[in-house]
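Engineer: Take this sequence and fold it.
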Amino acid sequence: MKSLISRLLREDATNGSDRLDISKDILYNLCHRCLSSLLLCLFEATCMNKRRDRRALMGEIARKADNMQCIVDILIDKKVGDEFVKLWADQKELAILHSKIPTMYRHEIGRITALLCVAIRRGHILVPKET
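Structural biologist: Now for the predicted structure:
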């Protein structure tokens, strides 16, 4: 479903139509909600001891990170991802929690960072050097 919506938004943007236009504010509101949800899941994962419950929570973390990646893709396509790079770079709590979960579950979150790095390299996102 996410890929379908993403394709529709891309096609709509290339056709110059405004009927499916999503505002930057709505996208950033979704980013903040996804980020809060991801942080909550990571915090829960670091506090859990039961292996079976932890696996379910790790699946939830992967889904949350995938949702975040979908939104980041849209931000990059709309060329409004510069503020998200700053937001992502300021996630010190996320970085600490990320280091505490098992390595095999870190991949999804790392993909967001990689996506941002590629977009910056290609010039799709312009950010200050300090960021």
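
Engineer: Could you use CA atoms for every contact and neighbour count after this?
Structural biologist: Noted.

Engineer: how far away is the residue nearest to residue 127 when sequence neighbours are not counted from residue 109?
Structural biologist: Once flanking residues are discounted, residue 127 sits nearest to residue 82: 5.7 Å by CA to CA, 6 or more residues apart in numbering. Distance of residue 82 to residue 109, computed by CA to CA, to the nearest Å: 18 Å.

Engineer: So which residues of the chain form helices?
Structural biologist: 2-14, 24-47, 51-77, 82-89, 92-100, 107-121 (DSSP state H).

Engineer: Can you tell me the closest non-neighbouring residue to residue 9?
Structural biologist: Residue 9 sits nearest to residue 20 (CA to CA, 6+ apart), 6.6 Å away.

Engineer: Would you do the same for the sequence below? I want to compare the two.
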Amino acid sequence: MKVVLKTEENEGRLVGKSLVLKFLRGQDNLLGDMTSTETWNKFILSSCQSCLNSLLNLFKKGAKKNTYEVAEQISLEVDNLLWLLDILEDRQVAEEFALMWAYQQKLASLLKKVWLDTRHLVSCITARLFAGIRNGKIFAEKDTRQLLLQTWFQAL
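Structural biologist: Here you go, the predicted model:
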């Protein structure tokens, strides 16, 4: 999974993503082991946190000097986060990611300092979360939903 998250080449990323998804689905079907499932969920969530940390650093860099390279790296991290969110939704454990995203006040405050295209990419994560909550794919408590709105509504 870490290789897929760090790969910049599109075709390799697509193949890697597909293989990881098949592996994770196979693990769940074969083992059915709660410990293994919990371990994978924690690993996926730690990967999300890693991507969020990277995204915040890129936003700080972009706020100082917005370049095409920074925008490309931000695009890659957003793609990673959307992919991880898909996995978490599929595994029915995306509420922890929703809470992580709700606590990204620093990222939200830097949003207006980067290119419009970059802001659009980040808004896709927020939109996916709200759509998932609305459709019942993501269970988020009232406090989490409220914090999501407080953090991201004005920023977007």
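
Engineer: what's the neighbour count on residue 80 of structure 1?
Structural biologist: 18 (other CA atoms under 10 Å).

Engineer: Quick check: the aligned residue for it in structure 2?
Structural biologist: Correspondence of residue 80 of structure 1 to structure 2, assessed by TM-score structural alignment: residue 93.

Engineer: from memory its match sits against residue 138, does it?
Structural biologist: Yes - Residue 93 of structure 2 lies in contact with residue 138 (CA atoms under 8 Å); the separation is 7.5 Å.

Engineer: hmm, back to that, mean neighbour count and distance to residue 130 of structure 1 for the helices of structure 1 - can I get that in a markdown table?
Structural biologist: Formatted as a markdown table, the helices of structure 1 follow (neighbours: other CA atoms under 10 Å; distance: least, CA to CA, whole Å):
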| stretch | mean neighbour count | distance to residue 130 of structure 1 |
| --- | --- | --- |
| helix 2-14 | 13 | 30 |
| helix 24-47 | 17 | 21 |
| helix 51-77 | 17 | 20 |
| helix 82-89 | 16 | 9 |
| helix 92-100 | 15 | 16 |
| helix 107-121 | 16 | 13 |
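
Engineer: quick one: which of the ones you listed is nearest residue 131 of structure 1?
Structural biologist: The minimum distance between residue 131 of structure 1 and the helices of structure 1 falls on helix 82-89, with 6.0 Å, by CA to CA.

Engineer: mean per-residue distance, that closest one to structure 2?
Structural biologist: Here helix 82-89 of structure 1, set against structure 2 after superposition, deviates by a mean of 0.8 Å using mean CA distance after the TM-score superposition for structure 1.

Engineer: centre of the chain versus that helix, how much separation?
Structural biologist: Centroid separation between helix 82-89 of structure 1 and its chain, computed with CA atoms, centre = their mean, to the nearest Å, is 10 Å.

Engineer: angle of it against helix 51-77?
Structural biologist: If you take axes from the mean of the first three to the mean of the last three CA atoms, to 10 degrees, helix 82-89 of structure 1 sits at 150 degrees to helix 51-77.

Engineer: can you give me the angle helix 82-89 of structure 1 makes with helix 24-47?
Structural biologist: Calculated by the same axes, to 10 degrees, helix 82-89 of structure 1 forms an angle of 10 degrees with helix 24-47.

Engineer: Contacts for helix 82-89 of structure 1, please.
Structural biologist: 28, 72, 116, 125-127, 131 (CA atoms under 8 Å, 6 or more residues apart in numbering).
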